[in-house]
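**Q** below is the structure, and that's it, no one-letter string:
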């Protein structure tokens, strides 16, 4: 098992892509921290699923936009499993509106979570990751950060911002042999996609060369690879998992 004895913190792990990542990392032997902000029941469902499969996990509440809560999460992680060795920055939100209807509050809220949360979590767990033998930082972006998307100026800006952050932090972590990489998923079958009207989904699929939406496992498998020793010579990379969409 590639991740045996590793401690992996996955933010926003109570549902969707984050849940899939948490379950996949646990299946590879990692101790997994299932972070959530408000979906307590769903987070404990993830922990139960992992434990029933023979894995080890805990659920920890923390709003990634609040650095005090992230600091408190780190203490719980250390008490349960020791220092984190892998951090998956997955938590994010959307507040979708045409730019002409978007308020500064709409803009700031998405910035605070999607970029501010990345800063908070990376800052708090930075020493743990760089002190680890095989420290890994994995940021979850989006094809929207590469292509843009109508009504998502705030979200697209945060997701493209992760590219520059990942490349820069990879340089700063390299001396310690820790790596930092970014996964940019395409359109994934999650409850968020289910809210998109069928006619819009059909138009999106027409833009995907492979002719289908991603499964959560498609993304989780890539994250598992990046967390493992198999990726030890890969850092600062932006990995598009999008079915062949151009950008």
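**A** Everything's here; your move. The structure presented is a predicted model; accordingly, all values stated were derived computationally and were not measured. Numbers count the residues shown, from 1 in each chain.

**Q** make it CA atoms for all contacts and neighbour counts henceforth
**A** Fine.

**Q** let me see the contact set for the residue nearest the centre of the chain.
**A** In the chain, the C-alpha nearest the mean C-alpha coordinate belongs to residue 90, at 2.0 Å (C-alpha atoms, centre = their mean). Residues near residue 90 by C-alpha atoms under 8 Å, 6 or more residues apart in numbering: 10, 11, 12, 13, 18, 139, 140, 141.

**Q** distance of the residue of the chain most remote from its centre from residue 139?
**A** Distance to the chain centre peaks in the chain at residue 100, reaching 29.2 Å (criterion: C-alpha atoms, centre = their mean). Distance, residue 100 to residue 139, by C-alpha to C-alpha, to the nearest Å: 30 Å.

**Q** hmm, back to that, just the contacts of residue 90: which are in helices?
**A** residue 18 (DSSP state H).

**Q** can you say which two of the contacts of residue 90 are spatially most distant?
**A** Greatest spacing in the contacts of residue 90, by C-alpha to C-alpha: 13 and 141 (14.8 Å).

**Q** what number of residues lie near residue 68?
**A** When neighbours are counted by other C-alpha atoms under 10 Å, residue 68 registers 14.

**Q** mind naming the longest helix for the chain?
**A** helix 153-173.

**Q** what about versus this one:
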């Protein structure tokens, strides 16, 4: 049965993969034989560290730096993927930056930036890569979502709005791409064991907060990034070909979202 999770010959891009969930996904697929493309906004040292780890698992790996939603970055990813591997089979739209500001303090520039970085970026990735997937008769698109996309967030209105729009984009793309063998799904990691910057997640730097949050989760702990990565592998496997337009909640039962 292991052959169903063997991605030898497939190529995957994960945006925002210098650390945390993105890094775990890269290494999950590298261990399963895929060619991997690592993307990070600015920290090249982190990205190169992921590349070295992926190559240590036997994968062929590329690093492309820059904002994942920018036209020139997507063009570079596309050109390098085609030159090195032929085409892209899978991408995970994972890059996201969160702000911590009330609605009244959020600026027009911040609104535009966060929508572009997450929602518009995912639109552009689809425009760039799904045509070749359709032609090949196979493709997997995963959008990394989260509770903010369902519940909103007063201190992160642009981010929450982008995530809500991402859910609609997932369903829209799934409805049109399915006949070509391309599936599009969301993953909701809930609270996970990631590195969080104090500027974007100040609450997690308050003593005792993480423990309080964990106590309210049915499994009594945060989700492991490796668990999210395995959910990605499952969704990209041949045996998940009938799952599209869906949400996989890897959140320990925290939100019980339908």
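**A** Cool, the structure landed. Everything numeric in this text was worked out from a predicted model, so none of it was measured.

**Q** please state their TM-score.
**A** TM-score of the superposed chains, computed with TM-score structural alignment, normalised by the length of the first structure, equals 0.94; 247 aligned residues with a C-alpha RMSD of 1.6 Å.

**Q** give me the number of residues near the alignment partner in the first structure of residue 110 of the second structure?
**A** Aligned by TM-score structural alignment, residue 110 of the second structure pairs with residue 106 of the first structure. Residues lying near residue 106 of the first structure (other C-alpha under 10 Å) number 15.

**Q** how about the strands in the stretch 1-150 of the second structure?
**A** Ranges of strands within the stretch 1-150 of the second structure are 11-14, 35-40, 61-65, 90-93, 139-144, based on DSSP state E, counting those that start in this stretch.

**Q** so can I have CSV of these showing mean neighbour count and distance to residue 208 of the second structure?
**A** Shown next, in CSV, are the strands of the stretch 1-150 of the second structure (neighbours: other C-alpha atoms under 10 Å; distance: least, C-alpha to C-alpha, whole Å):
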stretch, mean neighbour count, distance to residue 208 of the second structure
strand 11-14, 26, 32
strand 35-40, 27, 31
strand 61-65, 22, 36
strand 90-93, 25, 32
strand 139-144, 26, 27
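
**Q** looking at those strands, which is closest to residue 186 of the second structure?
**A** Nearest of those (C-alpha to C-alpha): strand 139-144, 4.8 Å.

**Q** once aligned to the first structure, how far is that closest one on average?
**A** Superposed on the first structure, strand 139-144 of the second structure shows a mean distance to its aligned partners of 0.7 Å (mean C-alpha distance after the TM-score superposition for the first structure).

**Q** returning to that earlier point: which residue packs closest to the match of residue 110 of the second structure, ignoring adjacent ones?
**A** residue 95 (6.2 Å; C-alpha to C-alpha, 6 or more residues apart in numbering).

**Q** how about that neighbour, what's its match in the second structure?
**A** Per TM-score structural alignment, residue 95 of the first structure is aligned with residue 99.

**Q** likewise residue 55 of the first structure?
**A** With TM-score structural alignment as the criterion, residue 55 of the first structure lines up with residue 59 in the second structure.

**Q** quick check: its match touching residue 35?
**A** Yes: at 5.6 Å, residue 59 of the second structure counts as touching residue 35 under the criterion of C-alpha atoms under 8 Å.

**Q** for burial, what's the neighbour tally of the match of residue 95 of the first structure?
**A** So residue 99 of the second structure, with other C-alpha under 10 Å, has 16 neighbours.

**Q** returning to that earlier point: now the helix or strand just after the longest helix of the first structure: which residue numbers in the second structure?
**A** Using DSSP states H and E, the helix or strand that follows helix 153-173 of the first structure towards the C-terminus is strand 179-185. Mapped onto the second structure using TM-score structural alignment, strand 179-185 of the first structure covers residues 183-189.

**Q** residue contacts, residue 77 of the second structure?
**A** 37, 64.

**Q** again with the one 5 residues further on
**A** By C-alpha under 8 Å, 6+ apart, the contact set of residue 82 of the second structure is residue 88.

**Q** can we see that at 10 Å?
**A** Residues counted as contacts of residue 82 of the second structure (C-alpha atoms under 10 Å, 6 or more residues apart in numbering) are 11, 76, 88.

**Q** now do residue 149 of the second structure
**A** Residue 149 of the second structure sits next to 157, 159, 160, 161, 162, 163, 164, 165, 166, 167, 188 when contact means C-alpha under 10 Å, 6+ apart.

**Q** again, only using 7 Å
**A** 160, 161, 163, 164 (C-alpha atoms under 7 Å, 6 or more residues apart in numbering).

**Q** if I line the two up, what does it land on in the first structure?
**A** Match for residue 149 of the second structure (TM-score structural alignment): residue 145.

**Q** and residue 133 of the first structure? What does it align with in the second structure?
**A** By TM-score structural alignment, residue 133 of the first structure lines up with residue 137.

**Q** quick one: its match and residue 192 of the second structure, what's the gap?
**A** As defined by C-alpha to C-alpha, residue 137 of the second structure lies at a distance of 34 Å from residue 192 of the second structure.

**Q** same deal with residue 96 of the second structure?
**A** 15 Å.

**Q** and if you look at residue 8 of the second structure?
**A** 28 Å.

**Q** who has more neighbours out of the two?
**A** Comparing residue 8 of the second structure with residue 192 by other C-alpha under 10 Å, the one with more neighbours is residue 192, at 20 against 15.
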